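Q: Predicted model, plus sequence, below.
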Amino acid sequence: MSLFEDTYRTIENCAEGIFRDKGSKFIAYAYPFTHEDQLKDILSEVRALHPKARHFCWAYRISPDRNVYRLNDDGEPSGTAGRPILNVLLSQDVTNIIIVVVRYFGGTLLGVPGLINAYKTATQEVLAVLDIVEKTVNDHYKIEFDYLVMNDVMRIIKEENITVGKQVFDNSCYMEVEVRKMQVNSVFARFDKIDNCTLTYLRTI
């Protein structure tokens, strides 16, 4: 992601695609995926669906800047499964996604080129049935302010179309918000003009 880019392509739903070649069957599953902690549960779910399958190969890509990824050939010849899956994710520029491809061996060896094509095509098949959505890269902040300036704060929230999460209103107020990365400087400039109002960075999603 470049310095001035604040959008990324991802998926919001799960889907399934299939490719067959010389009796072998390759079933691809796509899942929204934002953290490595999800990996174990997803693989367990797919293995439970296909207890007799021979290979469960996968690749994932996470983070809005698209620079975190892993892949696994799960017993297939090195570079014939996980890498082709990942290459499709790279070519279609999607992130926060995992693809698991289940292979049932059909009795005929496909060879290295055949395996690469099969895992690539199965991945393309599942992505073809998914709606790929564009999301903005948002910074999360907490805003702390006096109750007396609530109207000023809420005016900025509304005019800048800021998403509000957790909020507490008392003599001292607290609010967690999402600000689109490209808006951060302009939004900060507006909040800076309000007395007794501070913003603290939490994280980026």
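A: Received the coordinates, thanks. Numbering: from 1, shown residues only.

Q: from here on, contacts and neighbour counts on C-alpha atoms
A: Fine.

Q: Where does the residue of the chain most remote from its centre sit: helix, strand or coil?
A: Outermost residue of the chain with respect to the C-alpha centroid, by C-alpha atoms, centre = their mean, is Leu148; its distance is 39.5 Å. With DSSP: H, G, I helix; E, B strand; the rest coil as the basis, Leu148 sits in helix.

Q: in the helix or strand hosting Leu202, what counts as buried?
A: Following DSSP states H and E, one finds Leu202 within strand 197-204. By 16 or more other C-alpha atoms under 10 Å, the buried positions in strand 197-204 come out as 197-199.

Q: now stretch 77-88
A: In stretch 77-88, counting by 16+ other C-alpha under 10 Å, buried: 80-86, 88.

Q: Could you tell me which of those belong to helices?
A: 82-86, 88 (DSSP state H).

Q: which of those sit farthest apart?
A: Gly82 and Val88 (10.3 Å; C-alpha to C-alpha).

Q: possible to save the buried residues of strand 197-204 as CSV with distance to Thr95?
A: CSV is the format used below for the buried residues of strand 197-204 (distance: C-alpha to C-alpha, whole Å):
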residue, distance to Thr95
Cys197, 35
Thr198, 33
Leu199, 29
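
Q: take the one below as the second:
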Amino acid sequence: MSNFPENPDESDSYLTLAGKSAGVFKDQGSKFLYFAFPIKSEDDIKAHLADLRKNYFDATHHCFAWILGKDGQFFRANDDGEPNHSAGDPILGQIRSHRLTNVLIVIVRYFGGTKLGVSGLIKAYKTAASLAIEENVVVREWMKISVRLKFPYPAMNEVMKVVKGHELEVISQEMELDCRMVLSLREGLAEKVLGKLNEIDGIVINPD
């Protein structure tokens, strides 16, 4: 079952973060440096974690959580030496409560000398993760597919009517006697758009 409620008009979309955010939350002497990133793959995650470990090599803990996939089906939480479920899970919980995916949040802790206890740690990591999201911008992204077209030049006007009418992105185009075009469109519009394109004389969709 999906982690995110689906609206029929938005079933091919997901919520994520627009860019990186960073800041510091302090609690009883400990500093919690928070970082949030939009991500597309586990390679992105590894790269961000490696950069933070290099830049903050002297920190006590690098705790993190991430979610990937339109329906949030891939995820992980890591306590990095903190008591079990006191760091990674609160971070993961904040990503889920904001219905986000394709997001990584890392909290880098510098111990300040006063133990916070499990409940105190949970609250601190939850707060830091929440700030990382609140100080960012949540955006809606659409699942896209690419479609290749081949059509005679006289059909150009009809093709462009479909492109403009559905606000499709033209990735590339070759304007010759036989025109070629690559379009990017929302998954949810694919059936409707392809139906319109198939009505155009001489068009070939995804030619060999």
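A: In hand now; what should we look at? Please read all numbers here as calculations on a predicted model, not as lab measurements.

Q: so where does Tyr141 of structure 1 fall, helix or strand?
A: Judged by DSSP H and E, Tyr141 of structure 1 forms part of strand 138-146.

Q: Can you name every helix or strand that the longest helix along structure 1 contacts?
A: Longest helix in structure 1, counting residues (DSSP H): helix 111-128. Where contact means 3 or more C-alpha pairs under 8 Å, 6 or more residues apart in numbering; DSSP states H and E, helix 111-128 of structure 1 is packed against strand 15-21, strand 24-32, helix 82-91, strand 97-104.

Q: Specify, as a residue range, where the longest one falls in structure 2.
A: Aligned by TM-score structural alignment, helix 82-91 of structure 1 corresponds to residues 88-97 of structure 2.

Q: Quick check: that stretch compared with structure 1, mean distance?
A: Superposed on structure 1, stretch 88-97 of structure 2 shows a mean distance of 0.7 Å to its aligned residues (mean C-alpha distance after the TM-score superposition for structure 1).

Q: For stretch 155-164 of structure 1, measure first residue to last.
A: End-to-end distance of stretch 155-164 of structure 1: 13 Å, with C-alpha to C-alpha, to the nearest Å as the criterion.

Q: what's in contact with that stretch?
A: 175-179, 187, 190-191 (C-alpha atoms under 8 Å, 6 or more residues apart in numbering).

Q: and that stretch, which stretch of structure 2?
A: With TM-score structural alignment as the criterion, stretch 155-164 of structure 1 aligns to 161-170.

Q: how close does the residue farthest from the centre of structure 1 get to Met154 of structure 1?
A: On the measure of C-alpha to C-alpha, Leu148 of structure 1 and Met154 of structure 1 end up 12 Å apart.

Q: For the closest residue in space to Pro90 of structure 2 that isn't next to it in sequence, which residues are in contact?
A: Spatially, and ignoring its direct neighbours in sequence, Pro90 of structure 2 is nearest to Lys126 (4.9 Å; C-alpha to C-alpha, 6 or more residues apart in numbering). Contact analysis of Lys126 of structure 2 by C-alpha under 8 Å, 6+ apart lists 87, 90-91, 93-94.

Q: at 10 Å what do you get?
A: In this structure, Lys126 of structure 2 makes contact with 86-95, 107, 120, 132, judged by C-alpha atoms under 10 Å, 6 or more residues apart in numbering.

Q: Same question for Phe19 of structure 1.
A: Per C-alpha under 10 Å, 6+ apart, neighbours of Phe19 of structure 1: 25-28, 101, 103, 117-126.

Q: and if you look at Asn117 of structure 1?
A: Asn117 of structure 1 touches 19, 21, 80-81, 84-85, 110, 123, counting by C-alpha under 10 Å, 6+ apart.

Q: Next, find the distance separating the alignment partner in structure 2 of it from Asp71 of structure 2.
A: Structural alignment (TM-score structural alignment) places Asn117 of structure 1 against Lys123 in structure 2. Using C-alpha to C-alpha, we find Lys123 of structure 2 at a distance of 27 Å from Asp71 of structure 2.

Q: Val182 of structure 2 too?
A: 27 Å.

Q: Same check on Val108 of structure 2?
A: 27 Å.
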